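Asks: Can you look at this prediction? I've put the sequence above it.
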Amino acid sequence: MAKIGVEQSLTNVQQALRDRGHEVVQLRQESDANGCQCCVISGQDENVMGMQATSVQCSVIDASGLTAEEVCQQVESRI
């Protein structure tokens, strides 16, 4: 399956994606997104990690207001 970067605070999303067979890496800094097909951020500290910069070559999903299931659906629709 896909390699997905997920912000550390989104543990429920990380687990839901793992349950669906995806490889999940925690995003601690922008370089952690290298090789990811999609990244999920909490939206609380939007753009603190620079995830909206054009240097990131993957889709970025803002998980604020979404359930873990809704995030999974968005991830799978973008990969």
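Replies: Structure's in. What do you need?
Asks: drop to CA atoms for contacts and neighbour counts, all remaining ones
Replies: OK.
Asks: Could you pull out the strands in this structure for me?
Replies: All strands of the chain, identified by DSSP state E, fall at 3-7, 23-27, 38-41, 59-62.
Asks: Okay, one more to line up with it:
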Amino acid sequence: MAKIGVEQSLTNVTRALRDKGYDVVELKQESDARNVDCCVVTGLDSNVMGMQETITKAPVIEARGMSADEVCREVENRLQ
């Protein structure tokens, strides 16, 4: 099953993804995102200066305003 990186504060998303059989790792620091198939972030730490450095080629899902089920569906869609 795919390895999904999830920000620490999204415990409900972590639980829902694990229930679906995904291997979930917490994204505690940027380097944690290097070896995952998909990342789920809160979107609260948006880049104010507009600068971006890509640390992963995996799809990144911003979970702001989404339920855990919606995030799971989005993960499934992105991994197909």
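Replies: Thanks, I have the structure now. Quantities reported herein were computed from a predicted structural model and do not represent experimental measurements.
Asks: Any idea what the TM-score is?
Replies: The TM-score (TM-score structural alignment, normalised by the length of structure 1) is 0.89; 76 aligned residues with a Cα RMSD of 1.5 Å.
Asks: Quick one: residues contacting residue 3 of structure 2.
Replies: Going by Cα atoms under 8 Å, 6 or more residues apart in numbering, residue 3 of structure 2 touches 22, 23, 24, 25, 35, 36, 37, 38.
Asks: again, only using 6 Å
Replies: 23, 24, 36, 37 (Cα atoms under 6 Å, 6 or more residues apart in numbering).
Asks: Could you check how far residue 56 of structure 2 is from residue 79 of structure 2?
Replies: 15 Å (Cα to Cα, to the nearest Å).
Asks: higher neighbour count, the two?
Replies: Remark: of residue 56 of structure 2 and residue 79, residue 56 carries more neighbours, 17 against 11, as counted by other Cα atoms under 10 Å.
Asks: Help me confirm that the more buried one comes into contact with residue 34.
Replies: Yes - the criterion here is Cα atoms under 6 Å, and residue 56 of structure 2 meets it with residue 34 at 5.2 Å.
Asks: Show me whatever sits in contact with both of those two.
Replies: Joint contacts of residue 56 of structure 2 and residue 34 (Cα under 6 Å, 6+ apart) do not exist.
Asks: Name the residues that touch the helix ranked longest in structure 2?
Replies: In structure 2, ranked by residue count with DSSP state H as the criterion, the top helix is helix 68-79. Contact with helix 68-79 of structure 2 is made by residue 13, as judged by Cα under 6 Å, 6+ apart.
Asks: can we see that at 7 Å?
Replies: 12, 13, 16, 17, 59, 63 (Cα atoms under 7 Å, 6 or more residues apart in numbering).
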